[in-house]
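[1] predicted model and sequence below, questions to follow.
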Amino acid sequence: MEAPVCNSQQELEQLIEQRFQLLSNRLQLVARYLLAHPDTVAFGTTATIAQGAGVHASALVRFANAFGFSGFTEMQKLFKNRLLQTSPDYQSRIVAVQQDQSVPVTQAGVRYLQQIAAANEAAMVQLCDELDAGLLQQACELLAKARLIHIQGARRSYPVASYAGYLLSNTGLPVHLLDGVGYMQTGPLNLLGADDVLLAISFAPYAAETQQVISRAAAAGCRIIVITDHRLSPLTAQADVALLVREAEVHSFRSLNASMSLIQALVLALIHDAEALAAAAKPAG
């Protein structure tokens, strides 16, 4: 069956519905799974998606070919792009703010401050309600046992990483902030070791640099803690602990309040366990 390659997940879903009855029983299983679990399809592996659909991995390839794609990975990109494209570009955000007639120009600063405060309050309530306390404790234990704590965060996530480095270093723990100064990103990754912990922070659309650091850390046998915004974030696949944060936003300008608060809580929990902290800060040998 030949078909043109679709340009979006929505187009593909419509085509699947139109041609569903023409598919074999196996490919119908794939179709049902794709339509019912689009988020899982976005960042799942071929093996996990095939298992979820109850078919062999080769059926995914046949399905993709049936809809005009060269392979399943090419088709999967449509699902990934839709999930990652959750916020407009900065020019669109700027235009939205400029066209906001609900805010008087002479009171814009205080009005937006009030909106941001209200949004942050709601985000903090959600964080406290939904955060897995057991995972937070696991993160504390991993940090306390680490020979060296590596911290990675790029672009919007960099302030969170920097704050984490500042707080953790002041506890006496050995900390290495991967800041990429002078475009020297690669060399410092050689310091990653099996007795270390990587704390990585990234939110959609998920910095490629951070994903690369996580892959290097996993290859080195390093334990990995991630702070991210979605259970299907590509960061979670190789993580030992994934802490999920949904930040507040006003006109798509997202806050860092919840992430900063989570870092602060993590460090305070480490300090509270004085015995473990003292043992972790003690020089080796």
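    Now that the structure is in, tell me what you want to look at. Numbers count the residues shown, from 1 in each chain.
[2] drop to CA atoms for contacts and neighbour counts, all remaining ones
    Noted.
[3] what's the longest helix belonging to the chain packed up against?
    For the chain, the helix with the greatest residue count under DSSP state H is helix 108-130. Contact here means 3 or more Cα pairs under 8 Å, 6 or more residues apart in numbering; DSSP states H and E; on that basis helix 108-130 packs against strand 249-250, helix 257-272.
[4] what residues sit buried inside the helix or strand just after it?
    Downstream of helix 108-130, the next assigned helix or strand under DSSP states H and E is helix 133-145. Neighbour-count burial for helix 133-145, counted by 16 or more other Cα atoms under 10 Å, picks out 136, 139-145.
[5] putting a second one here so we can go through both:
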Amino acid sequence: MAVTAPGGVLAHIRSLLPSLLPTERAVAAVFLDRAGDVVEMSSQQVAEVAGASRATVVRTAQSLGFSGYQQLRVLLARDAGPAAVPHAAPDTPGAMVASTFAHVGASVPAMVALLDHVDVARVVDLLATAGRVLVVGNGLSAPLAVDAAARMVGIGRHAEAPLDVISQQVSARQLGAGDALLVISGSGANQSSVRAAEAARQSGATVVLVTAFGRSPLVAHADIALVVGMPDLTFRDELTLTSRVPQVILLEGLLAALTERLGAPAATAAALTLEVISANLAD
């Protein structure tokens, strides 16, 4: 089913990129890199740029969930904003840092374009009421998982985030029907995380996934998938860098909503947490 929400087309394409065939990925890359030009290009012109056939262009649009290339063009035209004013590339470390912050700010609409508010509410309710909450993240997602679990503990919602992959799978297998597994995976394809999700599904627990891509092995194992992504910061390392930026922000938002959902008990737990933190600060 094609994305029809304004502003969601490029985010939708980006989230499905890894699931495409190699020739389709080449075409999809043209859609992403030259979105403004594609609005004015025929399918044959896109094919020539991508080094593919016209039939591949149409098939790629359909694989992405659109009825065809023409629908994709129309929706890209709808989403197109004013032409960007070119700026000189930052040439100092300070300018590069400032440019990165600016890029993240400008990318917020793309980050949230695929988020379903109903699913977000379901996740918050689940985290608030589950008997046990297990958080799993591996590779570069591991620090996010540990931080999310620690933050939940800080508001009185017990959670655990084992780093050892066997411990993750054992803990997931011991979950029950009223428990939750929160998996954080930018790629959605980490095998250790997939095994933990499979174990949780076997145990009857509800699996929530935070990821950058809408089609992946982990999506197939998730009851709820929250997909957040953003355009490349450096035209490289999308899985290692840019998928983590929106995930950090999403988790921050989920924790804020969870704190509100838990109410007074969370406020009491947070106060106790601050007492402990304050006692460990040096003058």
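    Received the coordinates, thanks. These numbers were taken from a predicted model, which means no experiment stands behind them.
[6] what about the strands in the stretch 1-150 of structure 1?
    Using DSSP state E, counting those that start in this stretch, the strands of the stretch 1-150 of structure 1 run over residues 149-153.
[7] now do the buried residues in the longest helix of structure 1.
    116, 119-120, 123-124, 127.
[8] next: stretch 26-33 of structure 2.
    26-28, 30-32.
[9] tell me the one of the buried residues of helix 108-130 of structure 1 nearest residue 60 of structure 1?
    residue 127 (36.6 Å; Cα to Cα).
[10] show me what that closest one aligns to in structure 2.
    Under the alignment defined by TM-score structural alignment, residue 127 of structure 1 is paired with residue 111 of structure 2.
[11] I'd assumed residue 232 was in contact with that match.
    No: contact between residue 111 of structure 2 and residue 232 fails when scored by Cα atoms under 8 Å: they sit 11.5 Å apart.
[12] possible to save the buried residues of helix 108-130 of structure 1 as JSON lines with distance to residue 101 of structure 1?
    Shown next, in JSON lines, are the buried residues of helix 108-130 of structure 1 (distance: Cα to Cα, whole Å):
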{"residue": "116", "distance to residue 101 of structure 1": "17"}
{"residue": "119", "distance to residue 101 of structure 1": "19"}
{"residue": "120", "distance to residue 101 of structure 1": "22"}
{"residue": "123", "distance to residue 101 of structure 1": "25"}
{"residue": "124", "distance to residue 101 of structure 1": "28"}
{"residue": "127", "distance to residue 101 of structure 1": "31"}
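[13] mind checking which of the buried residues of stretch 26-33 of structure 2 land in helices?
    26-28, 30-32.
[14] biggest separation within those residues, which pair?
    26 and 32 (10.1 Å).
[15] just to be sure, residue 242 of structure 1 is in a helix?
    No: when DSSP: H, G, I helix; E, B strand; the rest coil is applied, residue 242 of structure 1 is found to be strand, with no helix at that position.
[16] what is the neighbour count of it?
    For residue 242 of structure 1, the tally of surrounding residues (other Cα atoms under 10 Å) stands at 27.
[17] how about the residue mapped onto it from structure 2: what's its closest non-neighbour residue?
    The equivalent of residue 242 of structure 1 in structure 2 is residue 225 (alignment by TM-score structural alignment). With sequence-adjacent residues excluded and distances taken as Cα to Cα, 6 or more residues apart in numbering, residue 225 of structure 2 is closest to residue 209, at 4.6 Å.
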